[in-house]
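> got a sequence here, can you build the structure:
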Amino acid sequence: MSGMISEVGTPGRDERDGRVRVGALAPLTPPGWQEAGRHLLAGMELAVREVNDAGGIEGRPLELVVRDTAADPDRAAAAVDELARLGVAALAGEYHSVVARAAAARADALGLPFLCSSAVLDALTEHPSPWVARLAPAQSHGWRIYADHLLAAGHRRIAVAAEPSVYWASGSRVLRDHLAPRGGTVIEVDLRESTPASVCDALVDGRATALLLLAGHPEPAVSIARSVRRDRRLAEILIGAPAGQPEFAAWTRALGDDGAEVPFLRYLPERLGPLGTRVGTALRGRLAEEPSFVAFEGYDTVAVLAEMLRAHGTDRTRIAASWADVSVEGTRGRIRFSRTPDLGVWQWAWAPVQVVDRDPARPGRFRVLRSADAAAR
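Have a look, this model is predicted:
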C-alpha cells in the first residue's frame, strides 16, 4: 500500500512520481483492536480515493503510507521515525489513546504535523505542541456527558471495573470528579485482582446499580459482561462501556442478547447531513457492514489534511502553522481547530457526542439515549 518512496527530496512528495504522501497509523493486528483499525483505515482510504478522483493535491496524487501500530506505543514511535525519514508531509490516524500519545510525542519532537483521528486521552502531549491536532473529543468532555446520562437515569452508586492503564485511570478520575459533587459514588474494582465471579460479588457488596467496563475487548470485558448478565443477584444492574466496545459488530457476535442495552459513547450527530450520508453509504459498501463512528473519523482526518495540503503545500512548518485557519465541512459537521484550556493540542471543540445502546429487540439498531451535538452550534 505504501508504494515506492524516496528518502530524499521534498517532504511529502516523491520527486520521481510527484505523489503527495501522508503517513497513516492504525491498529491492524493483535493486541490492537483490529476492527477499529479496519474501520479507521477504510475511512481514510475512501477519502484518499475521492481526493484523487477530484484531481489530487494540485494535480498530484495523494497516497497513504500505512503502518500497523498493533496497540504498541514503542512500535508507533518507531513508525513515526520511519515515516518522517521517508518524507511524509503529515501523519494521520490512530485509535488507541496510549499509542497516539507516543506517536504525538515523536511527531512533536521531529516537527511532523499529526492529525489524530480517534484517541481521546486529554494529555495527548506533555506540553503544548504546535504540531499536533485532534478530531475526537477529549475524554474529559465526552465522559462527563456520559456521567450526566448515568445521573439522569438515577444511578448514584457506580462501580468501575478497570484494568491498569493511563487511559482507564484517566477515565475513572473524570467520572469520580464529575459524579462526586452531584451525589454520585464511584466504587473501584481492580481487575488485576478480580475474576468475573468476584466482580459480581463486589457489585453486590457495594450495592452498585451500574457497572462500567473500563477493560479491553474482547477480554476481559466480554467475560465480565456475560457473568454479570447471568447472575440473578444483579438482574437490575446496568452495564455500561463508555469507551465504545459495543460500537463494533464483534461485541454482538461475542455476547448476543447479553450485549444489548449497554450504553456507550459514539461521536456522530443524531442525523447525518448530505456529505455524511453519502460517505456512510460508500463506507457501508467498503466494509460490508454498518460503518462505526471511527470510520467517519478516518474520512474526516484525510479531508482536513487534503485541504491543508492544497492551501499550504507539503512544507511541514507551514502545515503546522495553519491549524487555526482550518474550516472544512466534515461528515459530522464543520471542523475548526482551537486551543482549549488544559489541552496541549489543537482541538476540534467539539465533535458531536452521543450516548447510545443497542436495541435488545434489534441488536443491529442503535438507540440514542443522550446527545450533545456541539458541531451543529
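> from now on I want contacts and neighbour counts done on CA atoms only, so please keep to that.
OK.
> next, the contact list for L46, please.
Residues in contact with L46, defined by Cα atoms under 8 Å, 6 or more residues apart in numbering, are 282-283, 299.
> here is the second sequence; please produce its structure so I can put it next to the first one:
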Amino acid sequence: MNTPPPPSGSERTGGSSVRAGESSVRIGALVPLTRPGWAEAGQHLLAGLELAAGAVNEAGGIDGRPLELVVRDTAADPHRATSAVDELAGLGVAAVAGEYHSVVARAAATRADALGLPFLCSSAVLDALTEQPTEWVARLAPPQSRGWQVYAEFLLGAGHRRIAVAAQPSVYWATGTRVLRDHLTPRGGTVTALDMRALTPAAVCDALVDSRATALLLLVGHPEPAVPIVRSVRRDERLAGIMIGAPAGQPEFATWTTSLDDDGAGVPFLRYLPERLTPLGARVGKALRERLGEAPSFVAFEGYDTVVVLADVLRSHGADRARTAEAWPRVAVVGTRGRIQFSRVPGVSVWQWAGTPIQVVDRDPAAPDRFRILHSSREK
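Below is the predicted model:
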C-alpha cells in the first residue's frame, strides 16, 4: 500500500495488499521527481517500480514479508543522490534501485560500491558507472557506447555522413559525441560540435548551413534549449532537408509533443523496447497506461523490470546485501522486455544485461502519438 510522504516529499513507500511494517523487506528507490531533474521520466520510472512492488506483494511478498519501496527524489543532483544512498543504507534497505540521469546514477553507484550496498540501475547508460569494476552494481539499460553506436549505424543507413551536434557541457553529452565520432569517422562521416553556451538557435541554423550538415543531433536539455532550436531549424527554409535527431530520448515523453506540436514529429531517438513485449510486458503495459493516464515510456518498463529482478534475487538468496551482490551473475528472469541475465561486458564496470533491446524510433508525422521503428538491434 502507499503511505503519504512526509512534508518534504522525500519519502514514499510502495506495496499493496501486504501490510508494510517492521518485517518489510525495504528497497531504496532513486528517481528524479523535481526540477532540474527530468520529472516526467522520474514519474514513469516510479510508476514501473511501484506497479511491480504491488504485484510482488499481491503474490505474497518476499517469503511472506511485504516489499516496501523507500523513495528518494534525486532532482538530477549527484550530491543529493550520494546523500540519499547514505541515508538508505542507514535505514537498512536490502538494495537500492532506479535513477534515470547518468551522471546522478554514477554518483549513486560509486557510493553504493563504497558502502557495500547492492544497486540495480534502471535507466542510466554511462559505461563507467564506477571508476573500477565492482561486484555491487548491476544495470538494465544498455551502455552508452552500444546504444549510441546503434544510433550511428542508423545515421549511416539513412545516408547521413555530415553530422552536427548541438551540445551542452556534460560528461554524458561529451561521451555521446565521442561515441558517434569514433563510429562515424572511419566510415567517412564527420561530426561537427556546436557549443550551445555560445550559440543562439538562429546561430545554430547559420552553422548548419556553413557545415553542410544533413543531420542535427540535439545533445541538450528539454524544454530549453531543445524546443527553441527545433522551432528555429524547422522554420529556416535553407534547412528544409535536414534531419533533426535526439538520441537521448527527449521525444519519448508526451511533453515533447505538447511543447512542439507537429514540429516534434520525425525526430529519431533511442528507445529500449523490443518490437514485441513479452506476455508479462503486454499485461504490464496496460496497467501502466491506466496508472499514468498515458502510454508508458520505455523508462516505466525499466522500472518494472528492476523490481522483478530484485524480487527474484531476494526470494532466492535472502535480504543479505553480500548475497544479493553475489547473485547478479546467476539472475535469469523473464521481464517485460525479454529474458534478463547479467554478465561482464568489456569496458563496462558493472554487471550488465547484455540482451537489452535497442530501437531507433520517431513520432510519425502523420500521427504524432504513434511511434515508427526505424532501426533495431539487440545488445551484443
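> before we move on, the earlier item: can you tell me which of the contacts of L46 of structure 1 has the most neighbours?
For those, the largest neighbour count, defined by other Cα atoms under 10 Å, is 28 neighbours, found at Y299.
> leaving out chain neighbours, which residue sits closest to whichever residue in structure 2 pairs up with that residue?
Alignment note: Y299 of structure 1 maps to Y304 in structure 2; criterion TM-score structural alignment. If the residues on either side of it in the chain are set aside, Y304 of structure 2 comes closest to G48, at 4.2 Å by Cα to Cα, 6 or more residues apart in numbering.
> how near is the aligned residue in structure 1 for that neighbour to P113 of structure 1?
Per TM-score structural alignment, the equivalent position to G48 of structure 2 in structure 1 is G43. Distance of G43 of structure 1 to P113 of structure 1, computed by Cα to Cα, to the nearest Å: 20 Å.
> go on, D373 of structure 1?
Look at D373 of structure 1 and P113 of structure 1: by Cα to Cα, they are 28 Å apart.
> matching residues in structure 2 for stretch 326-338 of structure 1?
Stretch 326-338 of structure 1 covers residues 331-343 of structure 2 once aligned (TM-score structural alignment).
> from the chain's centroid, how far away is that stretch?
Remark: stretch 331-343 of structure 2 is offset 17 Å from the chain centroid, using Cα atoms, centre = their mean, to the nearest Å.
> ranges for the strands of the stretch 51-200 of structure 1?
62-68, 90-93, 114-116, 132-134, 157-162, 185-190 (DSSP state E, counting those that start in this stretch).
> neighbours of the aligned partner of G244 of structure 1 in structure 2, just the number please.
In structure 2, the residue paired with G244 of structure 1 is G249, using TM-score structural alignment. For G249 of structure 2, the count of nearby residues is 21 (other Cα under 10 Å).
> what does S338 of structure 1 give?
16.
> so it sits in a strand?
Yes - read with DSSP: H, G, I helix; E, B strand; the rest coil, S338 of structure 1 is one of the residues of a strand.
> check contacts around it.
By Cα under 8 Å, 6+ apart, the residues touching S338 of structure 1 are 323-324, 346-349.
> same deal with A320 of structure 1?
When contacts are counted by Cα under 8 Å, 6+ apart, A320 of structure 1 touches 112-113, 130-132.
> same question for E163 of structure 1.
190-192, 214-216.
> what do we get in structure 2 for it?
E163 of structure 1 maps onto Q168 in structure 2, by TM-score structural alignment.
> cool, H312 of structure 1 as well?
The equivalent of H312 of structure 1 in structure 2 is H317 (alignment by TM-score structural alignment).
> and for that match, the neighbour number?
Residues near H317 of structure 2, counting by other Cα under 10 Å, number 16.
> what sits against it?
By Cα under 8 Å, 6+ apart, the contact set of H317 of structure 2 is 323-324, 327.
> then R336 of structure 1?
If you count contacts by Cα under 8 Å, 6+ apart, then R336 of structure 1 has 324-328, 347-349 around it.
> so which of these are in strands?
Applying DSSP state E to the contacts of R336 of structure 1, the entries found in strands are 328, 347-348.
> quick one: stretch 139-157 of structure 2 aligns where in structure 1?
Alignment of stretch 139-157 of structure 2 against structure 1: residues 134-152, by TM-score structural alignment.
> buried residues, the matching stretch. List them.
Buried residues in stretch 134-152 of structure 1, counted by 16 or more other Cα atoms under 10 Å: 134-140, 142-151.
> circling back to that earlier point, so which of the contacts of H317 of structure 2 are in helices?
Per DSSP state H, helices hold the following members of the contacts of H317 of structure 2: 323-324, 327.
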